[in-house]
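Participant: okay, here's the prediction I keep looking at, along with the sequence it came from:
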Amino acid sequence: MASRQVAQQSGQSWRYLYERLGEKPFQQLCNALLAHVFPDVSCFPVGHADGGRDAVLQEGKSSIIFQVKWTSHAVKDPVTWLDRTIKDETSSIRRLVEQGAEKYYILTSVAGTGTPGRGGIDRLHTALEKHSKEFGISFVCWWRADIDARVDAAPDELKWAYSEMLAGSELIRYLIEAQSAETDMRRLRALLLKVIATQWRDDAKVKFKQVELDSHDLADLFVDVEATLVSLPRRTVGLFADRVVGAQLGGAAAYLTRTAQPFTLVRGEPGQGKSTLGQYLCQQHRTPFLRAEDGGQIGSTGFQRFPLRIDLSDYALWLLGTDPFSTVGGGRAVRVRPRASGPLEEFLKDLLHAKSGKLPVEVDGVHDLLHRLPVLIVLDGLDEVARRDVRARVVKEVNEFCARLSTAVTPPQVVVTTRPNASDFSEPDPDLFETVALSRLSPRLRISYLRKWAATRHVSPRDRLVLERSFQQRSAEPHIDQLAANPMQLTILLYLLQKRANSVPSSRTALYSSYMETFLDREATKWPAVQDHRQDLEEVTAYLGWDLQSRAEADGSSGHVPTRDLKQSILVYLYQVDKETSLVDDLFTAVTDRVWALSSKVQGTFEFDVQPVREYFAAHYLYHFAGVDQSDFDSAKVLRSLIQRPYWLNTCRFYCGFAKPNDLAGMLEALEEERDLGLRPRQVRLASWALLADGVFNGRVRSLRRATDLFTDDLSVRLLHHALGASDETPALSADRGGKFLAESLLARVAGDLRSPMTADRVGLAVQILGEREAFDAWWQPQVQAAAGGSNQALWMGIGRANAAGSRLPQETVAALTLENPLEAAAAVAAGVCPPPDSNTERWMLHAALDGHCCDQDSPASSHVHDILRVVSPQTLIHRAHPPQHGDAIDVGHLQAPTDTQRQTALQRLKRRSPQWSLIQAALRTGRGQKGTTSSWGNTARELSSLYGPCWLAAEIAVIGAASPRTVFLTGGNLTRNSEPLGESPDYGRLLQDVRANRSAPEWWSQQYVAAPDSLSRRTWALALLTCADADVVSDHLAHLDQALAVMTFPQQLALCRSSSRLGASAIARRLRPGILSDSATPLSALTQMLVAHHSVSLKRLDPLTHLDESALTRMAQYGVSAWPSLRALTSRMIAQPSNTLLDGIKAHGPSGIIDVDIADASAGIAPFAFSIMEEPDRYPMAWLLAAERCVAGSTSPDPLPTIAEKERWFTL
């Protein structure tokens, strides 16, 4: 508890926990340090009267005094506390001075702060100088940091003698290296080493043993599957502004060993390597704890942690009252009552007890271990927790566990693995967790894995080259390429390629079936029982897959079954289907010893090695045996039941993979009925999409066309476009598996209604499906040619934005565009149009960019205009102004800053076009004496204005510099003598400096408003007022602001709104008081209210803006992404008190509205409105559409599948 009491103490280093030692051991530690530094020091007995001295160093007739001061409590004012201790020792100090003392050291466990002049260290130094003059002796303080430094320099024997204070990496090193330890630490060391050794053995082998690889180490086959960043923790989005959602992270294991994020959710498809990743991460951290001969070939990480891997299915069982670590005869788990309270720390107590060989463990000890040790906790298989209520509880406990871990000495690391979540099951808190998705295997990793796989099977170099050549040839086929993108499927594929050469299937189900057939062929030649009972063996194995999968859903079991229960299940099955029951022993031996099915990982129990294998066999049993004794059985019941249940999604994919051409019509009818029923809209669509992508409907072209029609309705388009864009977890759809038909249908709808709010989603989905640009260009370019110069050309430009199609327009089409309207020119920039230098088209596009209409366009085109936007984008200049540890920014939909590489490449092209860009490059840099100043903003704006004339882009850059935090950046930069901040010839360097200097001077703002009435000056004045002036100044000038906005054109208003919005959402500028709008004596326009709200609403919560009426909030929606205060306010009100009026306001924001918070909590409140939202999916922001879908899907909870099977008598068992 002591260490927690000082958790908030300023300057706390946490490298050593002196509070744990107590007062006397801390004094003994200090004495040992003094003896190490000063060998002749005399240390007095601890706890005896010492006359104001704990140690003395005698130097002739003079002496140096050492006094130790310790506390276990947080000291609010350490200077006052230490100063008082000196005053309390006044008489002792005077006596010691009379006896020859010349220097007096104070050694303290209290932490000092180093702020120059104001920090505790400098303040105490000043006080000690006064005491030196008073007493005639020199005073020195060794603060906590000084003690830390001397402990660092001390020999291990010294610091390890006080092991109770160790924490973090030093405690890890002690546990690894210390051979002799005090009793308590020896027990802890023995416990941890035994747990590590046990889990090392558990994780040393690959789980998927069916391809004769079970005898090989994980290190021999591991490839680091690449990952993509899906989302950042919402609480820290501002701290990682340089990280882009959707960015490629490289290898997942490499990323997770270096990430600064403590909590990570890893998503991956079945067989993608989630569990293998968790095994490998833990093995890396276990390696240093073990002897070299036990360490395998897995290298250790740079920063050492104590690793624990937990199967969340075991934790779920434990919560339900079954102890997964205790068994009775036959391997049956001990059942107790369900746990009313089940924090993860208690589960860890049982796990450590079991894995250490029953060493005693207490919950307090677990808390202490987690607090002191840097830990890696891998929570594997959240998707294997089948029951929704149990999973919700598991997630709740994980969230609370992570919250408690946040107080640990060293930041922890928690990794949770799961499959993609198609049904909005509970997942870890997105405020805490970043989310990454495992990517499909790249060609490089596939070859790397192939070579490792060949080496483990001792394939000769010549045969390996033949295999590699065959694999690369077959991988050119789209379906083989898709199969090879998954590590587990790649393993099977390589096995079949080696056994059958090029005769391998091209779909998932057929791949597994072919593998089983080949494997059984081989086993039949070796083992008579397999040959004699092959059909029975296949049937029993399929039944066991169904049985164990059913148990996992129905009662939350983790998928392993006691030996006795397994034999009993085989016996009962044989009896029920009228087969010879004497085959039990032979079939049990065949299933567990000879066939790629079940294995024993926990003594006395059996389970399928990996979940996909269990799901394959469950699907096999359902397809071949459901309804076998009913002549009128409707197999569509099975499909509909599977597709309703997210836990059975992968089984459903295997099941449909068995389908024959004459099954397809019935399957499609079932899918259409489920879609139209509308009870689980997202789940049904994503599951149906997976079936289409798997090639299930390729047996007949007519069926394939009909299958693509499942996804042309507005709700399907929006949900699928969102799912495919959020990450690469949703399977890609190839052209010959319906992609061509679906894309053609979507684009035909686009051309038929250009102004539909669905256009962006339809085009986006079509582009994602087509992949290749040629097909889209062949459709789009003739349309643009026909529309050039007409009323629809901007609409067609917007359509081309989806894949930068404008960059490939023929020059004759580009020349035909008329772009005098800045919004149409901005649309051309967004589409990637690349006009010839100095052409009218380029001039129009350049003016639109300089006027601020293009800063949220993200085209990869490399025209002159696009390069300008990359190099001097407001987003880049805002990012530069972010102070360290700034985490208040929110994502409202503005473009993120381009990467440094993109900017540097663009800059080189710009300098070739105009040498003056070298001056802008120099201005962007921080020169000598300019660090920590606003120079780069002011100088960049000046040079940009010099090159292109006064413009909105330069003005915005200057205002960003003026708005940058004054505590971080001093005012600086170049000026022109006698220049003006606004007017016809503004000096943007002066603008920056004058705005900063006059932020509290209302008369200056009034003067500038009157002195510079031109349009650009008024807009610049408005932006500076909103982002930089003090609240009272803003309040005094609201009427002027309202007047200035009223005379602006709509495009000018839009540009100002976006600039204000970017700065407001970035949170770099000062915030206005929340009630500032209510101070106005005169009515203000909705636009004025919205602009002020950018800088006054709370960014940490949804601000309801209670002083604004709903009609004003609704009118704000016309300003698009900049209207985020309105959307957040309407959302807040709708969650609290839903109404049709509020819903209409949210609808006004349309499908492009972005809300950066999870509004799942709104589901209960919007229940009466959910179906109406779903009926107009083209009218609502995606977050609200998903919230409504979640509400609809959660309104019913289907029975477990085995319950349905029993009720409808699918099987005669």
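Facilitator: Yep, that arrived.
Participant: please count neighbours and contacts with C-alpha atoms only from this point.
Facilitator: Fine.
Participant: quick one: Val459 from Arg1070, how far?
Facilitator: 66 Å (Cα to Cα, to the nearest Å).
Participant: looking at these two, which has the bigger crowd around it?
Facilitator: Between Val459 and Arg1070, Arg1070 has the larger neighbour count (other Cα atoms under 10 Å), namely 20 against 15.
Participant: number of residues surrounding Arg337?
Facilitator: Around Arg337 there are 10 residues (other Cα under 10 Å).
Participant: residue contacts, it?
Facilitator: Residues near Arg337 by Cα atoms under 8 Å, 6 or more residues apart in numbering: Leu320, Gly321, Thr322.
Participant: among those residues, which are in helices?
Facilitator: Nothing among those maps onto helices, per DSSP state H.
Participant: which one of the residues you listed is nearest Arg1018?
Facilitator: Taking Cα to Cα as the measure, Arg1018 lies nearest Leu320 of these, at 66.6 Å.
Participant: my guess is that closest one contacts Gly342. True?
Facilitator: No: between Leu320 and Gly342 there is no contact under Cα atoms under 8 Å: 9.4 Å.
Participant: could you list the buried residues of whichever strand or helix holds Arg909?
Facilitator: Assigned by DSSP states H and E, Arg909 belongs to helix 900-913. Counting neighbours by 16 or more other Cα atoms under 10 Å, one finds that the buried residues in helix 900-913 are Arg903, Ala906, Leu907, Arg909, Leu910.
Participant: from Val871, how far off is the last one?
Facilitator: This points to Leu910. 9 Å.
Participant: next one: the fourth one
Facilitator: With distances taken as Cα to Cα, Arg909 is found 11 Å from Val871.
Participant: second one coming, line it up with the first:
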Amino acid sequence: MGIAIRDRKVLWARAHNQCAYPACLQELIETPEIGNGSTVLGEEAHIRAQSPGGARYDPEYAEVDSYENLLLLCPTHHTLIDKDGGSRFTVAWLLEIKSDHERQQKRHSELQTAIRAYLGDRYHAEDIIQFQQVDIHGPSVDSMFVDVPIGGRRDGTAVTEFLAQIADADPGDTAELEMPSDFVVAGATQALLHPDWVGNAVLVGGPGQGKSTVLQYVCQFHRARRLGEDAYTAGDLDLVRAATPARFPVRVDLRKYAQWAEANPSRPNKGKRSRRKSRDSHWDGVNDGWRSLEEYVVEDIGRHIGANKFEARDLAVLLATEPVLLALDGLDEVASLPLRERVTKEIAGVQARLSPIAANLVILVATRPGSSLRPLTGTKSFPVLLLQRLTQGLRLQYLQRWVAVSKLSKESSERLQAAFMDNQSLPHINELASYPMQLAILLHLLHRRQLLPQQRTELYREYLKTFLDREQTEDKEPLLGNQRRVVENTHAFLAWYIQTKAEQGESSGAIGRDQLRTLLREFLAGRNEELKLAETLYSAITSRVLCLVERDDAFEFEVQSLREYFAAWYIFQNLPPKGNGNSRDDGLDALLERPYWANVCRFFIGMLSDGEVRALRDNFRVVDKRVSPLPIIRSMAATILNDRTYEGHTDSTIRDAVNMVLDGPGVLLAEDGLFDGGGAPLRLGERAGRSQAVAHLKERLEGNESSVRRDAIASCLRGHAIPEDDLASWWWSQFDLSPDWFGSASILGIFNALGGVQVSHLRSLISKVDQDSEWYTDLLARGRYDGGDLEILEAARRELNDGAAGSTRSDLGKTDLTILIECAEITAAGTILRAPQAEDMLSRGRAARLNSDSFSSRILRATLTFPDNFDSSSPVDWQERLLVLAEVWGGGYVLRRAVSAIPESIDNAAIESMGRNTSRDLSEAVATEVAYRANRGNSEWWRTHLESSKGPCDRMIAILALFERSHAKVFIELSDIIDKMVGTLAPKRYRIVEHTLRRDAVARRVRPLALQEALRTKQIDLSGRALWLVRIVGSDATKKRVGPELETKLGDLLRSGVTDGREAVGAAYTKRKLKLAAFKHARQALPPGSWASDAILASMTLPLAKEILFEPENWPIDIVQIASERMLAERTRRLKTLDEVSSTYRWFDEEK
């Protein structure tokens, strides 16, 4: 009979061109942007099948082609609902989703007017940059935008791998950024506006670094797409514009949300709470009156759509039918720590609530460094992306945009560009030009006054002077002619007032008109004609705004950094050099111990005289004793060094500040990235502590330090050194036959271009130094060894053949050592190189070596030698291949593992024949491999073999064979012996075993071990390190069972030498939270990443947090970060607000 025209029209009309499957946004008729014709993707699916055998066939249902029995779907979901005879999708459920879809689409169609009204309102309101620069009138965000780099540590998460793909495809000029080797960087909008971007992120950036502008730009990009505007082209990337989904963006100021959420007029028992209760409460009750972020979004949309209406149910419809972006800005500006924690938890809650009902939701959060993000990052749904400094290319791009927007003449433009280019390499200019806001101010001063400030506070001071000079000389503000000091002081007072109210959680950073008038009268009380002056100032601020802007019927400083500068000025101007609780020293101490005031503190310190800067060491010591071991004073000292506050001071003065940063565990925290807003290791600039850091670190490396601290010291030293420091000569002059010297030399990278004496030293070092933690071949590669000394290379070959093959990596290209390392890995893995792979190896500058007779050339030739048309199933071809390898490698680990790669399809007799009439080494290797395969189920044979394995390399090979070859019955019967043998593996050998098992399991060379029942019934009791190896080669059921077993044995595994313990942490967590004691001494096993979740870790006590911060070398970086946040939260809750301190000690009283 077929589908009637009427039924088809109703079906398509009510589906509104969208697949009816929940959360699918696939359009069912696609029209190309260029060209003619459309593509019909929609498929008219039957809920009940037309014929017997079909999905959900019902013989009693006659109207199978009626509208009531039809569902409009995309091809993917049509196939899905009919798969397996439709058994997974019932008639009732399909009818329900059809009804829901049509209802949502009907309401979505009705909402289009409101949606476009909101987009248009916000597009117009947010098109102007927040920081209105002098001489630039109303530039759009688009006209001034440069794509600030963002990055994160490569921790295996989808986001960092996505960034790595972007960076590989289009790396930009990020090479100049000093970042850890595991850090990956891409442009912010390059990533966030990429068609393949999915999920959420937290953008972390310092003051003026551009995080809010990134959010503003991303929102405007999507609004422009939706409204058909030509601006915001994302760098004119038409493919990006065409492929990226045009989201419905909602940008939320979290300061305003926090104030709105807490000030609920319907809050139960809404009598005024005490300030202390307000600050300290965690609001854990469900009936506390706190209002959700969804409610705020609904209300905010309603405020910007004119006469249209938008309700809570409409938000649900919007989420189900549109790709949506929630851009949440200013988390750090929620000053009260408990209130900020509540907002952070609310964001995590919103993600959890909305994700199940949203078709395509992205949540982006922007904040400054130092904010506690644990409730977000603990969900693993919010990876942290750190904004980086502007690269050289981006600075020039910004300069060109600034020149264009400023409408400079050609002559002025060329003069400005020449001046900037001539001075950009100066250390202080390089530092000041690192962030967009500071660069804008710098360009303005360079253009208007040919001025190049020396440090950050001076930059802001000169900018404001220029701004007020212009307002005064051009008669834009007559009040500046005779009351300029009053105008300046009034701004300072208002900044102080707003800042203190924000700290108390009583303000979102703005003041209303009536409140402004009252404040002006209070501030000017006691002056001549105070009432008239107050009214004049009120008129100037409200009509001409001066340094404030009007937003949403309230007044606030353009950007938070300007407010913080004025607040610092207010404190500085009012506190005398000496006093009792109200001196500048007292004010500075109070600022130093309050992280919310950190940026104010930076400006305050920048206002100090040279004598006061010299005395900073005393303030640092006093406050550090109060807050120790919390590293906030170390962090501030590092910050003001890079602010160039110490410019021009003596070496000893700068050294005092450097010592404050790096002394004791400080060097570890510096290398961990805790003192850098971008998460990178701390690097002090020239004339800002660099040379003093080198001196400090050299002294410590010559002394006695723990091995972990020594590594951090060496890494920090290498990062700060310049060629003139000649680290190689200095450290070689300290040579001694010790693992410590060897390890530090490796990190310093001083094994290249060695002289005769140094080569002799290195030979003796290799022959006499042995350690459990690292292979010396690793150390040579990391230390950039590029020589060809036969004794050293032979020692490396022996070590690779003793088990090191597989762990060592080198990026030195074509050195003899690199060839050895790669060839050992290829051979031990049993890799069969085909022609393209062989050509790739030769393309890296090695082709000439094939005809050489050098040590490495022989090994390279052997590695690349395969019989013509090598057949992996041919015993003859394998024998020919293995004979060549045996000749260059001899007996040992490499050859034994190469033999183990012979396919299982070749029978034992054929394998055994390979060893006849050949070299002794190959005969022994073949015989042992045949015995492994012939005795898979023979427990006694394995027992005898394991007990007879003498050396560490033999034990490694035996363990690998047993895990890969033996039956589960053998493993169970010998579990005690196996566990003991695994426990004897040195960390460096355990890593090789883990790596090899993982590689072979991926290559399907391992027969999965089924040990789940033995584990469940306690037939076997294995250590954490043995359990982990079982999990690698185990069956799916075994893997699942290993998790609960690992929970109490995680510490043993993390101290075993495991390559990356983050996967193990995830596997070990089941229902009970993991005890923190398991992570002690696990720093090497747990690189930073998104593993340390509140959801899986037990809570941290304050005493434990202190222990961790006193000895961070014993703990993973993420645990150290949690300890710092734990101590900071506790201390902040106990501290009085700065407003309370100023009132107690009468900072601003006329008579103190």
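Facilitator: Arrived safely, thanks for sending. Just so it is clear, the model here is predicted, and its values are computed rather than measured.
Participant: what's the TM-score here?
Facilitator: Here the TM-score for the pair of chains, by TM-score structural alignment, normalised by the length of structure 2, is 0.77; 1042 aligned residues with a Cα RMSD of 5.6 Å.
Participant: hang on, the earlier thing: so which of the contacts of Arg337 of structure 1 are in strands?
Facilitator: Of the contacts of Arg337 of structure 1, the ones assigned to strands by DSSP state E are Thr322.
Participant: just give me the closest of the contacts of Arg337 of structure 1 to Trp1004 of structure 1.
Facilitator: Distances from Trp1004 of structure 1 to the contacts of Arg337 of structure 1, taken by Cα to Cα, are shortest for Leu320, at 69.6 Å.
Participant: now do the contacts for the aligned residue in structure 2 for that closest one.
Facilitator: Aligned by TM-score structural alignment, Leu320 of structure 1 pairs with Glu262 of structure 2. When contacts are counted by Cα under 8 Å, 6+ apart, Glu262 of structure 2 touches Gly289, Trp290, Arg291.
Participant: starting at the chain centroid, how far to the lengthiest helix in structure 2?
Facilitator: Counting residues, the longest helix found in structure 2 (DSSP H) is helix 479-503. The chain centre lies 38 Å from the centre of helix 479-503 of structure 2; the measure is Cα atoms, centre = their mean, to the nearest Å.
Participant: what stretch of structure 1 does it fall on?
Facilitator: By TM-score structural alignment, helix 479-503 of structure 2 lines up with residues 529-553 in structure 1.
Participant: next, the buried residues of that stretch.
Facilitator: Buried residues in stretch 529-553 of structure 1 (16+ other Cα under 10 Å): 529-531, 533-534, 536-553.
Participant: quick one: contacts of that stretch?
Facilitator: Against stretch 529-553 of structure 1 from outside (Cα under 8 Å, 6+ apart): 384-387, 520, 523-525, 557-561, 569-570, 573, 586-587, 590-591, 594, 597, 613-622, 647, 1200-1202.
Participant: give the buried subset of these as a ChimeraX selection command.
Facilitator: Selection command for ChimeraX covering only the buried members of those, criterion 16+ other Cα under 10 Å:
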select :384,385,386,387,520,523,524,557,558,559,560,561,569,570,573,587,590,591,594,597,613,614,615,616,617,618,619,620,621,622,647,1200,1201,1202
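Participant: show only the entries of the contacts of stretch 529-553 of structure 1 found in helices.
Facilitator: 520, 523-525, 569-570, 573, 586-587, 613-622, 1201-1202.
Participant: count of neighbours near the nearest residue to Thr730 of structure 1 once chain neighbours are set aside?
Facilitator: Computed as Cα to Cα, 6 or more residues apart in numbering, the closest residue to Thr730 of structure 1 that is not its neighbour in sequence is Leu724, at 5.7 Å. Around Leu724 of structure 1 there are 17 other residues, counting by other Cα under 10 Å.
Participant: kindly report the same for the one 3 residues further on.
Facilitator: Each residue near Ser727 of structure 1 was counted by other Cα under 10 Å, and the total is 21.
Participant: which element is the residue nearest to Thr730 of structure 1 on?
Facilitator: Going by DSSP H and E, Leu724 of structure 1 is in helix 714-726.
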